[in-house]
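A.B. asks: A structural model of the following input is requested.
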Amino acid sequence: MPSAETSSGRKRKAHTKSRRGCGNCKLRRIKCDEAQPECKKCQAYGVSCSYDGEGSNELQHSGEGAFRIEPAVPDGGTLVDFGPQNLPTPPNEFPAGMLGYGLTLHDTEEVYRITEKDMDIFRRFRERTAMTIGTAQTVDTYRDAIGKLGCGHSYLTHVMFAMVLMHDRYLSDDPWGPPSNAETFHHYHGTAIFNSMLSKPIAHEEKDAMWGAAALLGAITLASMDATTPEESWPLAPSSPSDLDWLRMSDGKKEVWRLADPTREDSIWRSALQFDYKKAPTPQTYRRPEVETLIPHLTDLYGVDDLSKEAGDPYHTAASIIMRLLPIQCTHSTILYFLSFLGHMDPAFKQLLHQKDPKAMLLLAWWHAKLLDYSAWWLQRRATLECKAICMYLQR
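C.D. replies: Below is the predicted model:
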């Protein structure tokens, strides 16, 4: 029988083998693009590319031990589809039952097997990192429920791992150092799978995990910053397409909120996220002469007390929120009030920030300055560097 046809008469697509492909692509049994010095497949996958012909049964990540990536094929069996609709049944015992569990990876049929080291990451998330993110109201949900959700939603577990490894880096002797290969690996696969999920209708059973991933990615994006000095930070650094990416991430979170509706009746997030500003106790304020002196000047500069300016004024909402926040101390219990500044930011105001409008930048600098009251690791670097950078920019 001609090799181009099967017994059913269906024509088989011609396939050209990559004879000079890299070792990792051969190991993964995919066609290598043979780009030099590193092929694009390895760059996208987050592994160290090598053409030396020396293969192993592990994909190597430069500078660290290897990640063991296994084909999703049982010994002597047929290919197992670990797509979203055919995930293995999550273990009943958490987290002990997660050892050896297979997490799906982006754009490949292979899986990532959870190791003993990963089990320690689960522990650090529950006992440390979960206590530092979100608000005082969401701690229990992050600590107890999000890990269990991750059992059946690989992208959430990847994002959780990336956040813990980022937290490790911020607590290390080299907090300004680049992310580890493990952090990059999990961040890439978690984000890529998450984005692919957003490109299609979200199934009801995915909604809680999708919001959990969006919330963690929001904190990761705020914490992700290459700059180590104000001069390397926005707005002093040379302009880049990635400028103010963290503001765009807040827009994405609002869209996921709309799609996932985490306050719906059966959501695990409902009790933690139901927040009625009208019924909530007023945050404790404190008197500071410099703040009390500043408020009349801000009122005059932004015309906050002029109701006629509210409609169509791009500064009005941002200025009104900042003035309410000035006498409030930012803490784990009040952080939600400060994050509302991002959630209610007008598109026209964001455009002014991209244009480096002085009045818009002044409000953002005050917001950053207020965040310095709260020693959250995922906020401090950006708040410190960008606040100083904006002040230097305006002074110049």
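
A.B. asks: use CA for all of it now, contacts and neighbours both
C.D. replies: Fine.

A.B. asks: Okay, residue 27 and residue 206: tell me how far apart.
C.D. replies: Here the criterion is C-alpha to C-alpha, to the nearest Å. By it, residue 27 lies 32 Å from residue 206.

A.B. asks: nope, residue 178 is what I meant
C.D. replies: Distance from residue 178 to residue 206, by C-alpha to C-alpha: 32 Å.

A.B. asks: what does residue 359 give?
C.D. replies: From residue 359 to residue 206 the distance is 41 Å (C-alpha to C-alpha).

A.B. asks: what do you get for residue 365?
C.D. replies: Counting by C-alpha to C-alpha, the gap between residue 365 and residue 206 amounts to 37 Å.

A.B. asks: which of these two has more neighbours?
C.D. replies: Each of residue 365 and residue 206 has its neighbours counted (other C-alpha atoms under 10 Å); residue 365 has more, 19 against 15.

A.B. asks: For the particular helix or strand that has the more buried one in it, which residues meet the burial criterion?
C.D. replies: Element membership of residue 365, judged by DSSP states H and E, is helix 358-371. Within helix 358-371, the residues that count as buried by 16 or more other C-alpha atoms under 10 Å are 359-371.

A.B. asks: Tell me the one among the residues you listed nearest to residue 262.
C.D. replies: residue 371 (25.8 Å; C-alpha to C-alpha).

A.B. asks: Could you pull up the residues touching the closest one?
C.D. replies: By C-alpha atoms under 8 Å, 6 or more residues apart in numbering, the contact list for residue 371 reads 330, 338, 379, 380, 383.

A.B. asks: So for residue 225, what's the nearest residue that isn't a sequence neighbour?
C.D. replies: Among residues not flanking residue 225 along the chain, residue 382 sits closest, at 7.0 Å (C-alpha to C-alpha, 6 or more residues apart in numbering).

A.B. asks: Touching, that neighbour and residue 226? I think so.
C.D. replies: No. Counting by C-alpha atoms under 8 Å, residue 382 stays clear of residue 226, with 9.9 Å between them.

A.B. asks: can you list contacts of stretch 264-281?
C.D. replies: Contacts for stretch 264-281 (C-alpha under 8 Å, 6+ apart): 137, 138, 141, 145, 208, 262, 263.

A.B. asks: structure for this one too, so we can compare:
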Amino acid sequence: MPPSITPRQQRPPSGQRTRSRKLHRKSRQGCANCKLRRVKCDEARPQCCKCVSYGIGCSYEPGASDMQLAVSGAFRVDLDLSRPVPKCISQTPSRLPLASRDGQTYELTLSDRELLINFTNSNILPVGSGANCFDFQSKTIKLAQVNPYLLHIVLTLSHLYHVHVNGNQMDQKITSALAFHWYQGTALFNAKLSQPIKDEDKDPLWAAAALLGSSAFADIRATSASEAWPLARSSPLDLSWLKMTGGKRAVFKIADPQRPSSIFHPILVGPGHHIPPTPRVGDEVLVLPPRFIQLFDLDENSTPDSNPYHAAATVLAQIMIAAESGPPGMAKYLCFLGFADPRYLNLLAEKESGAMLLLMYWYATVIPTQQWWIWRRAIFEGPAICSVLGARFAEDPGLLELLEFPRAVFAAAATTVPYAA
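C.D. replies: Model prediction:
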């Protein structure tokens, strides 16, 4: 029997109500990408609204089957360091304390200050939505002036960003600097968490947790899918970015950046900022491939408590719906990780087919946002998962069909340059 995904429960007996997929008028004149994604095309010319909102190219040419990402306007970064030094950088302390070294300090180098200027001037980590989605960096750099652990962590992410936008490989100098700031920032951060938390500690602690999570996601040394999880040889570092989820949740609970007194409150609070799992399965799951409803038991009996796939699947469905009506903020995409069930994460660590299938679809959904810190991991781990599942599903045409959409997205991403050097 070919390997496949086994449903958690038996399907309802004949005669019991089952969820059916909504029918709509079939569009035979739709664009190639809508046909590939199996969504209804509005047939607008020269580009349909679905493709524009999803961030992919649109083609009505006969035989067009390859998905192409729309890259205009993506990754516009300003690396001009000759402009005046921002006031928030000039006020940054020149020396930082070191972890476990009483009295010893680290003196910021010219390179460090250039990285801090770049952090301030570039859209390294847009958080929130709307006009204030880039306020996170300016608020964070001010907090870093009086919280050394946060400044070390800012430098960690800035090193990773600099490597990415310049297309550089991790040489020994960069690797050493990255490891130094990562260790110092994490050690000082953990030391702060071990002490009584004051109100003034909450915002910098949350900012540090957010930056560490992004750094862990961005730090991937693979240069091809064959070197990436789950194809690569197993390592203790596998899914390290995902293993931080529980810790980030704990810090979020302690810091509560959505409280009215938080400087991040205007960024993080607003309509539609979060997409929590639904208590019960509703019509939102109908946007998913029909086979998903059976594979993940997304019926009326499914709840977050009873089904380890429930949270990931219902959040993914809501993200896909939001993407069809316009580019949602990154916070919505990150809800897939933030609300992930620990049981689901364990299945993912075990390379269980269903868990990897959901993650692969999330990668395919988030790739069009072209967020630099997600990009490399998505374009390597996504195809690696696709390769593993392709072998497992080889004798099941229905399951193989589920790989067509993400495979097309990954193929398009492989030919896209996601940064402006």
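
A.B. asks: picking up where we left off before, which part of the second structure lines up with the helix or strand following the helix holding residue 365 of the first structure?
C.D. replies: Using DSSP H and E, the helix or strand that follows helix 358-371 of the first structure in sequence is helix 377-395. The aligned range for helix 377-395 of the first structure in the second structure is 372-390, by TM-score structural alignment.

A.B. asks: list the buried ones in that stretch?
C.D. replies: 372-390.

A.B. asks: Next: stretch 110-124 of the second structure.
C.D. replies: Neighbour-count burial for stretch 110-124 of the second structure flags 112-124 (criterion: 16+ other C-alpha under 10 Å).

A.B. asks: Reformat these as JSON lines; add secondary structure and distance to residue 154 of the second structure.
C.D. replies: What follows is these, written out as JSON lines (DSSP: H, G, I helix; E, B strand; the rest coil; distance: C-alpha to C-alpha, whole Å):
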{"residue": "112", "secondary structure": "helix", "distance to residue 154 of the second structure": "10"}
{"residue": "113", "secondary structure": "helix", "distance to residue 154 of the second structure": "11"}
{"residue": "114", "secondary structure": "helix", "distance to residue 154 of the second structure": "12"}
{"residue": "115", "secondary structure": "helix", "distance to residue 154 of the second structure": "9"}
{"residue": "116", "secondary structure": "helix", "distance to residue 154 of the second structure": "8"}
{"residue": "117", "secondary structure": "helix", "distance to residue 154 of the second structure": "11"}
{"residue": "118", "secondary structure": "helix", "distance to residue 154 of the second structure": "11"}
{"residue": "119", "secondary structure": "helix", "distance to residue 154 of the second structure": "8"}
{"residue": "120", "secondary structure": "helix", "distance to residue 154 of the second structure": "10"}
{"residue": "121", "secondary structure": "helix", "distance to residue 154 of the second structure": "13"}
{"residue": "122", "secondary structure": "coil", "distance to residue 154 of the second structure": "13"}
{"residue": "123", "secondary structure": "coil", "distance to residue 154 of the second structure": "13"}
{"residue": "124", "secondary structure": "coil", "distance to residue 154 of the second structure": "10"}
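
A.B. asks: gap between the counterpart of residue 101 of the first structure in the second structure and residue 311 of the second structure?
C.D. replies: Counting by TM-score structural alignment, residue 101 of the first structure corresponds to residue 94 in the second structure. In this view, residue 94 of the second structure and residue 311 of the second structure are 45 Å apart by C-alpha to C-alpha.

A.B. asks: One more: residue 269 of the second structure?
C.D. replies: Counting by C-alpha to C-alpha - residue 269 of the second structure and residue 311 of the second structure are separated by 21 Å.

A.B. asks: which residues in the stretch 151-300 of the first structure form strands?
C.D. replies: Counting by DSSP state E, counting those that start in this stretch, the stretch 151-300 of the first structure has no strands to list.

A.B. asks: Isn't residue 318 of the first structure up against residue 341?
C.D. replies: Yes. The pair formed by residue 318 of the first structure and residue 341 meets the contact definition of C-alpha under 8 Å, at 6.6 Å.

A.B. asks: just to revisit the earlier point, the match of helix 377-395 of the first structure vs the first structure, average distance?
C.D. replies: Following the fit onto the first structure, the mean deviation recorded for stretch 372-390 of the second structure is 0.8 Å by mean C-alpha distance after the TM-score superposition for the first structure.

A.B. asks: Show me how far that stretch is from its chain's centre.
C.D. replies: Remark: stretch 372-390 of the second structure is offset 12 Å from the chain centroid, using C-alpha atoms, centre = their mean, to the nearest Å.

A.B. asks: go on, stretch 217-231 of the first structure?
C.D. replies: Worked out by C-alpha atoms, centre = their mean, stretch 217-231 of the first structure lies 11 Å from the chain centre.

A.B. asks: matching residues in the second structure for that stretch?
C.D. replies: Using TM-score structural alignment, stretch 217-231 of the first structure pairs with 212-226 in the second structure.

A.B. asks: what's in contact with that stretch?
C.D. replies: Contact partners of stretch 212-226 of the second structure, identified using C-alpha under 8 Å, 6+ apart, comprise 153, 156-157, 160, 228, 231-232, 240-241, 244-245, 248, 372-377, 379-384.

A.B. asks: if we go to 6 Å?
C.D. replies: Residues from elsewhere that reach stretch 212-226 of the second structure, judged by C-alpha atoms under 6 Å, 6 or more residues apart in numbering: 157, 228, 241, 373, 380, 384.

A.B. asks: What's residue 255 of the second structure aligned with over in the first structure?
C.D. replies: In the first structure, residue 255 of the second structure lands on residue 260 (TM-score structural alignment).

A.B. asks: between residue 318 and residue 341 of the first structure, who's got more neighbours?
C.D. replies: The neighbour comparison of residue 318 of the first structure against residue 341 (other C-alpha under 10 Å) goes to residue 318, with 23 against 19.

A.B. asks: how close does the counterpart of residue 296 of the first structure in the second structure sit to residue 342 of the second structure?
C.D. replies: The equivalent of residue 296 of the first structure in the second structure is residue 290 (alignment by TM-score structural alignment). Residue 290 of the second structure is 25 Å from residue 342 of the second structure, where distance means C-alpha to C-alpha.

A.B. asks: that older thread, mean distance of the helix holding residue 365 of the first structure to its aligned residues in the second structure, please.
C.D. replies: In the superposition with the second structure, the average deviation recorded for helix 358-371 of the first structure is 0.8 Å (mean C-alpha distance after the TM-score superposition for the first structure).
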